[in-house]
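> Sequence and predicted model, in that order:
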Amino acid sequence: MASQMPLYGWFGRAVEIDVENRKFEYYEVDEDVLLKYLGGRGYGAYYLYHNMRRGIDPFDPENIIVLASGPLTNTPVPTSGRFSASTKSPLTGGLIDSNCGGHFAPFFKGSRIDFAIIKGVAETPTYLLIDEAKVEFRDASQLWGKDVHETYAALKNKHGRCGVSCIGPAGENLVRFASVIIDGHRAHGRGGLGAVFGSKKIKAVVAIGNTRPAVKDQHKTLIIVKDMLKLIDANPITGKALSLLGTLSTFNIMYRYGVLSTRNFKDPLVDGFEELSAEKYHELYFHRKFACHNCPVGCGRVSKIDGRIMMGPEFESQFAIGFNLGIYDYRDIVEIHNLCNQLGLDTISMGVTLSCAIELSQEGLIKESLRWGDPELVKRLIYETSQRAGFGELLAEGSLRLAKSVGHEEYAMQVKGMELPAYDPRASQGMGLAYATSNRGACHLRAYLIGVEILGVPKRVDRTLSAFKAGLCVIQQNLYAAVDSLILCKFIGYATHEEHYSRVLEAVTGRSFTSEDIMEIGERIYNVERLFNVREDIDGRYDTLPKRMLEEPISGGPSQGYTTKLYDMLHEYYELRGWDSNGVPRRGKIEELKI
């Protein structure tokens, strides 16, 4: 039953878009669903779980894309300019949501909708134009084949003040880890959302709305916002490190603790600090910083290299397409980072798939002759991947399928088909558990145990011990699921917490929320995601890590001798979750959460 009370924060309206028949229909969203799932990642999980049948191929016309804002989107709340997209992943076969910053979300929500549901396959290349009254199906034939930068420039030139979300050649060619890019450089990076766009022949979504959502208690909202801004500014991570040095600031401390590895996680990173430090980058190549919509931190970086202005890099790119491949020169890293964005590729999956391929080559397991530390080779292989040309046809499948094709899955550094981020889980027991139990595959954004194990936020715990990590992992996974549904940036979580989120959500929406409610909503979302995956036969069998992480100790540096003690933590994790020994939510947990 739709709400009879006025809605604040939400519009309570969504649009279902049938690209095959070029039709759209608005519908009201049940208030009970909004209160239980908020929006963003939560609504995506709810909708896909209840509206997709089991076993659909991710490239089938029946696969669904859910574009979603949250109840705090485009309000005065700091970092409320983020956006979420969910679908069935062509990389993992499970549920994927991808969260992105930039400036698209305010225009999307400004169209007086909270969500857009995209179904079917267009007959010809199409882009969607969404405004406050309708959805238009525009011809994208002239844009098909163009890269992200060309597409973004063409659509911005045509539509002026708008938000643009688009794919590049990688999405068109169904690369399983293709990204959707916002603003020409901010990425819905992980899991292959861009390939699902491409399978539906959707080149872009352009939003041009300008209506702000109503806020129930503007005065109270601004008081809480002021408090949050003070905390963000005073915090040494959000107010200093990220603001002054960007995400590259992460490198320095991870290097000192021995959390970083190179060459497909085979060797510890023990050399190269001087070349790779955030300070060295800022000394030589920093041009300016930038921020996403309504963000007080400004972690983004713009580089100036040999007279050229280029975006980035980010820490995860520095790892995946940088030192992971034996590339240590920032000039090469920035150029490769921008090439991936231009073609619409996830830098993490691209880099770790390449490192898998190079190790396979070095071991004589594939015929291609590949080597570490060759940026020109890397650029060629990235382009071939985006076109599915030559060896790029195999690379486009991701590391797991590549390694399986030669009978050596153990060389793929992945979980559930998704490639590992920068943090070596052998050096951080909690991150190992977080990777293994992440619903979308190896991901540092489902739970960031690095915060407590390395950064000491809110307190430091021993990173080498497995004890108590299960509880910390569950708490963070639940909280992050709620934050991804509000939608806010996780970076401000260094300075703020669930009490702030419940208070500001209550002030904006006029509905009662406590910090306990926030955590319960997050738990509900995490369990729905799990149930979706279990329905797709992705259960506890896949809550594991690559053999290298479990059996091969780190060979040097501050973390020498460590492996991940995953199975010391996993049983306790399942018990705390209310799941059975196969990692499946028990009936009592499902009923408790009113799923």
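Done, it's in.
> contacts and neighbour counts: CA atoms only from here.
Will do.
> Skipping its backbone neighbours, what lies nearest residue 316 in space?
residue 422 (6.1 Å; CA to CA, 6 or more residues apart in numbering).
> does residue 176 sit in a helix, a strand or a coil?
coil (DSSP: H, G, I helix; E, B strand; the rest coil).
> Return the residues in contact with it.
90-91, 191-192, 195, 396-398 (CA atoms under 8 Å, 6 or more residues apart in numbering).
> Against residue 348, how distant is the residue nearest to residue 316?
From residue 422 over to residue 348 the distance is 8 Å, taken as CA to CA, to the nearest Å.
> where do the contact lists of those two overlap?
316, 320.
> Would you check that residue 220 makes contact with residue 507?
Yes: using CA atoms under 8 Å, residue 220 makes contact with residue 507 at a distance of 6.0 Å.
> Compare the two and say which one has the larger neighbour count.
residue 507 (24 against 16; other CA atoms under 10 Å).
> I figured that one hits residue 214, correct?
No: Residue 507 sits out of contact with residue 214 when judged by CA under 8 Å, with a separation of 11.1 Å.
> Please compare the first structure with the one that follows:
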Amino acid sequence: MAWTRKVLRVDLTNGTCKPEPLNMEWAQQYLGQRGLATKYFVAEVDPKVDPLSPANKLIMTTGPLTGTPASTGGRYSVVTKGALTGAIACSNSGGYFGAELKFAGWDMIIFEGKSPKPVYLSIENDKAELKDASHLWGKTTWQTEEGIKKAHQDPQVRICSIGRAGENGVMYACIVNDLHRAAGRSGVGTVMGSKNLKAVAVRGTLGVSGLKDAKAFIAAAAAGKKVLAENAVTGQGLPTYGTQVLMNVINEMGALPTRNHRDVQFEEARKISAEAMAEKRPTDGKSHLVTNAACFGCTIACGRISKIDETHFSVVNKPEYWGASGGLEYEAAWALGAANGVGDLEALQYANLICNEDGFDPISFGATVGAAMELYELGILKKEDIGMDAPFGSAKALCELAQMTAKGEGFGKILGLGSARMCEKYGKPELSMSVKKQEFPAYDSRGIQGMGLTYATSNRGACHLRSYTVASEVLGIPVKTDPLVTEGKAELVKAFQDATAVFDSAGLCIFTSFAWSLADIQPQIDAACEGGWTMEKLGEVGERIYNMERLFNNAAGFTAKDDDLPPRLKTEPAKTGPAKGLVNGIDKMRPEYYQVRGWDANGVPTKDTLGRLKL
């Protein structure tokens, strides 16, 4: 079987680590990773719990295909109640940590309580123990990883950790693994910090064994890899340009949120695009992009490894940032760039390095800076409040504010609250471009209507990875839909949300869905896992997971009122581009969506829906 059938339960309060069998009945209903860990979480945690109290739990989890030869089978997720949102959080990461956890023989780790002092969890196959991390507290994720590898005398140990942002209570702190991969959104790192848990270090040598039908699985995985290789997006676009391939495309569509969503096109988008990353710099004749990179088992290799211009103001006299490191992804480049009107590629790379090094989400950080810059331009925030001039377009302010947020100093403490809490503090809540207190990603929903419904109804707050309708509305995958109309978007969003829940729960990267449908992963799951995984069963699993998350949020106090967009997107029409004159039609789409979902007018799943899904 593709599950290890083992769960590690770590009681941080009492310092104990105990194995227990995986609930296989639940595995048949929820598959793994996002679905299965969320089932454990909602069964054990009061939805009203304060995210930062010891009573909240934090689960690190793999999927049944994690660590197998399936392409992109290296994912793991972190499930908790999000510090930023107060909603169910499931944050997904690539790199090598997830596969290593599986190789050590564990499906998931459940962290409970709060340690009286800073600790890290060390796992070597079936041996698990909590170790003192007092010497690592106050260190960055990079220093933590280096320190643990040195202490263990093992360069192959895989580590995920929090930086100073997670320790200092930045509300959108991440958990960073492999130096620049992250479980990035909703403040999962903040929850980890509240538990005095600094890191998890894993060394696994057991591999993955016991696939239901190894021969059929290898054949299905090979067929899947062929589909990825022959697809224009996964075989060419993403390997060559990474996710940054989208910058110019989305800008031309008039859907690139600019200057805190005041505008939908950025005049300097070209300067911060994938094409710009690949061009040679006039200063030293080298390009920003060094190479592409892949996570464990990935045949797409969309990752970017970049090298900053050593003469740039941000790194003069800072040689520690001169080496090659994790490069800009589209979301980060947008949030640090267009969202603030900053067109300086090297400044974006520097701010991104700070986010990686100290473990905070560049999307929420960049969008919060955008809101602060608007407050500054409106005269509500003054130079003395921020500690500097911070107009839209200031690369210098962006870099300094990143440093201040990482250290929890000065105005950085206010930025660490996130845009919703910050804008409320200054009497302008409507300037926070967020849903459920989580900031929008890089798509303006006036130009891509389906994304407005996606953001509004996402269980973890505004998110593109819960239903990437951009695939259909922009790229024509699997079918082309008109981005400027609301018709049919309710069905489209539901279909994407349910399918995404299956990809996430299998342990696969959502980027495979540019080429794969459920029909491509069904044979892989069915050959790996016992239990007869038909298309119908997978479809039902996806829908069950989405409704389970919704029920948790409803019990936590979220209502239909929270399935909404900021006034700006509903009342201020796009000024330029194809969407000129349009606002988002969320008020029309939401009731249609509730109906399609089998929810009542208040967004609560009906008895019939719950019965059908065995919830």
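Received, thanks. The shown structure was predicted, so the numbers you read here are calculated from the model rather than taken from an experiment.
> what about the helices in the stretch 1-150 of structure 2?
Using DSSP state H, counting those that start in this stretch, the helices of the stretch 1-150 of structure 2 run over 24-30, 33-44, 97-103, 141-152.
> same question but for the stretch 251-400 of structure 1, I mixed them up
For the stretch 251-400 of structure 1, the helices defined by DSSP H, counting those that start in this stretch occupy 273-276, 278-284, 315-320, 330-343, 347-362, 375-387, 392-395, 399-405.
> and what of the stretch 401-550 of structure 2?
Applying DSSP H, counting those that start in this stretch to the stretch 401-550 of structure 2 gives helices spanning 412-415, 419-425, 449-457, 470-473, 489-506, 518-528, 535-556.
> Give me the mean deviation of the last one from structure 1.
This means helix 535-556 of structure 2. Compared with structure 1 after fitting, helix 535-556 of structure 2 deviates on average by 0.7 Å (mean CA distance after the TM-score superposition for structure 1).
> Which positions in that helix come out as buried?
For helix 535-556 of structure 2, a neighbour-count test (16 or more other CA atoms under 10 Å) marks 538-554, 556 as buried.
> What mean distance separates the helix or strand just after that helix from the matching residues in structure 1?
For helix 535-556 of structure 2, the succeeding helix or strand toward the C-terminus, using DSSP states H and E, is helix 567-571. Compared with structure 1 after fitting, helix 567-571 of structure 2 deviates on average by 0.6 Å (mean CA distance after the TM-score superposition for structure 1).
> Which part of structure 1 matches helix 567-571 of structure 2?
Per the alignment by TM-score structural alignment, helix 567-571 of structure 2 matches residues 547-551 in structure 1.
> Please produce a markdown table containing the helices of the stretch 251-400 of structure 1, extended by distance to residue 102 of structure 1.
Shown next, in a markdown table, are the helices of the stretch 251-400 of structure 1 (distance: least, CA to CA, whole Å):
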| stretch | distance to residue 102 of structure 1 |
| --- | --- |
| helix 273-276 | 26 |
| helix 278-284 | 22 |
| helix 315-320 | 17 |
| helix 330-343 | 14 |
| helix 347-362 | 18 |
| helix 375-387 | 24 |
| helix 392-395 | 29 |
| helix 399-405 | 29 |
